[in-house]
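>>> give the three-dimensional model of this entry:
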Amino acid sequence: MAGAASAAASSSESTLKVLVINAWHGGTQVPGGVGMIADIIKESGATLVFIAEASETTPDIVAKLNASGLNFQHRRTGDNAIISAYPIGEATALPYMTKAVVTVGSVEIAAYAAHLQYQWYATYLPRAYGPGAPSGEYSGYGWNKIPTGPVTDVAAVARVNAASGRPQVIERFIVDAGKERQRGRLVILGGDFNEPSTLDWTRRTAQLFDHNGVVLRWASTQALEDAGFVDAYRRQHPSPVTHPGFTWPASNHNAAVESLTWAPEADERDRIDYVFHHPDARLKLKDAQVVGPRESIVRNQRVAESGKDPFLLADVPWPTDHKAVLASYTVRG
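The predicted structure is shown next:
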């Protein structure tokens, strides 16, 4: 009996709510945006936050949270920040990422916040828009409409995507994460990838959302899947048709439509903000939601989403051109 009691005492279960949000230049693009980000973190119940497009405003966000009675810490390198209600170690800069060790109970988590290259945005090619490539294929179009129409050559789209360097960044992450797992740590990755999911551009969606027949194994998310990582939102909501989970572009009523769209004559909606985890008996995914407005921008118009995606905080003042993602876990250890 004493042994059983001791075992029970040594094991605990904690709630971990992981929020990923692109802060749109640190919340500076909308009046009051810094306070809005703090409110979103507080109201969502997030305990671990990955911020892309973080800036010098990150300490202000944390100060606002803590002034409301919470106890958050933060680390930032480059334009990625990690904010945590749990103890957080020193941050390490990786290419396009910030890494820190977060301790939940007795469990250490290697947490990675990512904001990948935004240029060579290959998902625009099937929508008949330039990928914003500063060099190489289709670079002559910039971000402008391609007069000859959609690029549906899968190999060409994949080449432009590879030229971004995003898949190489993810491959380096996978190697680093493997070392962390060997140390006994859980691994969670979250951020703005500026690249769609291989689970979303499927035969079922080939004629939807201006994919124009393109079915593509997007290299970054495919590499994560091949390495055993779990896309939290798509694990909870497997259908990209009924639950597309779009995070870009969000219809922010605090901003003009023309500041929210980069492909105004297309349906440019994509899910490009993610939470990934590597399976571990100590980590259990409980839920995943889109956080933010129900409306998206489609062909230069604000359009309410008609799918079955679960939305959280859909009616709160919004500070950014992305929607956020919240993945809820239990951590046992």
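>>> okay, CA-based contacts and neighbour counts for the rest of this
Noted.
>>> list the buried residues in the lengthiest helix in the chain.
In the chain, with assignment by DSSP state H, the single longest helix is helix 166-182. For helix 166-182, the neighbour count (16 or more other C-alpha atoms under 10 Å) marks R166, P167, Q168, V169, I170, E171, F173, I174, A177, G178, E180 as buried.
>>> from the contact counts, what lies against that helix?
Applying 3 or more C-alpha pairs under 8 Å, 6 or more residues apart in numbering; DSSP states H and E, one finds that helix 166-182 contacts strand 186-192, helix 219-226.
>>> most tightly surrounded among the ones you listed?
Comparing the helices and strands packed on helix 166-182 by mean neighbour count (mean count of other C-alpha atoms under 10 Å), strand 186-192 ranks first with a mean of 25.
>>> to compare with the earlier structure, here is another sequence to fold:
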Amino acid sequence: MSLHRLPDVMQTPHDNQRMRLIHPLRMAPIKLVQNRLLVWPLAVALAIGIGLVNASNYPAIASTKLVAGEQVELSVLVYNIEYSGDASTDRVIREIDADIVGVLESYNRLPEIARKTGYPYYNVGLQLLSKFPILEPSGAEGLYSLIEVEPGYVVAFFNTHLDYVKYGPSRLVKGFSEKAVTQSEIIVRANSINILTPDIASLIGQGYPVFLTGDLNSPSSLDYTKATVGTRAGIDSAMRWPVSEALFKAGMRDAYRDVHRNPVLVPGITMVDPDFSKGGSGDRIDYIYAGGPSTTLTSTVVGELGGPDVGIGFKKWTSDHRAVLSTFQVTPVALPTTVSLNTRMLNQGDTLNVRYNAPGYSSTTVIVVPEGATKSAALLTNSTSESGSTSFATAALSPDGYDIVMLS
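Below you'll find the model as predicted:
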């Protein structure tokens, strides 16, 4: 599958720049569609000098410097459950009981999975399950969320699934040159991950703890080294894989290799490619990456009981991928000046819940306007305070795109 949501590359949502809500901060509109399960994402515009619908029409609310909180321990699971999963994959998620789960291939089952596994928060667009509130902040354009791991304190979280076509290790086994494989990796997968890396690097630079889970359908440069040459089919020389290199350049760490530094002794295979025709034993393509103020404490493969390098085993394992569980010591940061949503996908009649934060402003207003409109076109208005939550009924809104704006 391709990378979820492939909008224009954007700047961080926390710049102190006034700009229009167009490229690079264009956000896809919400579509309030009657009697449909799947709807379009919601546009969030925050009048704080970033992501403005129209900079000339909204006064700026000053952004605040990020404040670090107390350290917390956080567990993260990445799990491709294969074709929406089943009762067995639900059981794995429930028994592992990670704080945050990056799910792949949940399709339309995520609400059901959340209910059956006991997770109070989920996000369909990002395929996340969480024990903590999931906020989609202004400017993020659906590419990442802020997860409130402690009241008022957050980490940034990405979850993605890159395309599986022209799978690099298979092509190496079939005789394609490293140059040809590298080029196809760039076109098929690295170009997609590079939609995320500008935001990853910016968030890390601002002091956020940043996590990325995903089935990246690509090996890591840390696994194709001089030491691993000849250990399995296709590894004929050390090789730099573009997706991992892009994430390293953005400031991310490979959590599994933080703990298991020797890829010869602990390959940590998560996917056995059925197209291997010469005895290849698969690759590690399911990852948890971390950046910013965090330390990896543990990392283990979750899979079939007795499987190679499987640290947590289950007698019944139905997915074609193994999962990975990592724990971290994390320093979250205070929720920034922002307007956030718990979901950018609504049906007409659903309640629109908005979380807002404007430190230093005792009186604010949150309005709903047609996409791209000025404040004079406000359809819904709530008086708000410095920080908190507010909600809007959407039954009277026609199916269309809308912007959520906070005013001082």
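>>> give me the TM-score for this pair.
The TM-score (TM-score structural alignment, normalised by the length of structure 1) is 0.73; 264 aligned residues with a C-alpha RMSD of 2.5 Å.
>>> for the helices and strands packed on helix 166-182 of structure 1, give me CSV that also has distance to L285 of structure 1.
Supplementary listing: those in CSV, determined by distance: least, C-alpha to C-alpha, whole Å:
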stretch, distance to L285 of structure 1
strand 186-192, 12
helix 219-226, 16
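>>> among those, which is nearest A5 of structure 1?
When those are compared by C-alpha to C-alpha, strand 186-192 sits nearest A5 of structure 1, at 26.2 Å.
>>> how close does the closest one sit to structure 2?
When structure 2 is overlaid, strand 186-192 of structure 1 sits 0.7 Å from its aligned residues on average, using mean C-alpha distance after the TM-score superposition for structure 1.
>>> what range in structure 2 matches that strand?
Strand 186-192 of structure 1 lines up with residues 209-215 of structure 2 when matched by TM-score structural alignment.
>>> list the contacts of the residue nearest in space to the middle of structure 1.
Centre of structure 1 computed as the mean C-alpha position; nearest residue by C-alpha atoms, centre = their mean is D273, 2.4 Å away. Shown in contact with D273 of structure 1 (C-alpha atoms under 8 Å, 6 or more residues apart in numbering): V20, I21, G190, G191, D192, F193, N194, T247, A324, V325.
>>> A9 of structure 1 - how many residues pack around it?
Counted by other C-alpha atoms under 10 Å, the residues lying close to A9 of structure 1 total 9.
>>> in what helix or strand does it lie?
Taking DSSP states H and E as the criterion, A9 of structure 1 maps to helix 2-10.
>>> and that helix, how far from the chain's centre?
Distance, stretch centre to chain centre, for helix 2-10 of structure 1: 39 Å (C-alpha atoms, centre = their mean, to the nearest Å).
>>> which other helices and strands contact the next helix or strand after that helix?
Next helix or strand after helix 2-10 of structure 1 toward the C-terminus (DSSP H and E): strand 13-22. On a contact count with 3+ C-alpha pairs under 8 Å, 6+ apart, strand 13-22 of structure 1 meets strand 48-52, strand 186-192, strand 273-277, strand 324-332.
>>> among those, which is nearest A314 of structure 1?
strand 324-332 (10.6 Å).
>>> tilt between the closest one and strand 186-192?
170 degrees (axes from the mean of the first three to the mean of the last three C-alpha atoms, to 10 degrees).
>>> list the buried residues in strand 324-332 of structure 1.
Buried-residue list, strand 324-332 of structure 1, by 16+ other C-alpha under 10 Å: A324, V325, L326, A327, S328, Y329, V331, R332.
>>> how about the contacts made by the fifth one?
Counting by C-alpha under 8 Å, 6+ apart, S328 of structure 1 makes contact with T15, L16, K17, V18, L285, K286, D287, A288.
>>> tell me the spacing between the third one and P59 of structure 1.
If I follow you right, that is K17 of structure 1. The gap separating K17 of structure 1 from P59 of structure 1 is 20 Å, by C-alpha to C-alpha, to the nearest Å.
>>> and the last one, by the same measure?
Between A288 of structure 1 and P59 of structure 1 the distance, using C-alpha to C-alpha, works out to 27 Å.
>>> more crowded one of these two?
A288 (26 against 15).
>>> aligned partner of the more buried one in structure 2?
By TM-score structural alignment, A288 of structure 1 lines up with S299.
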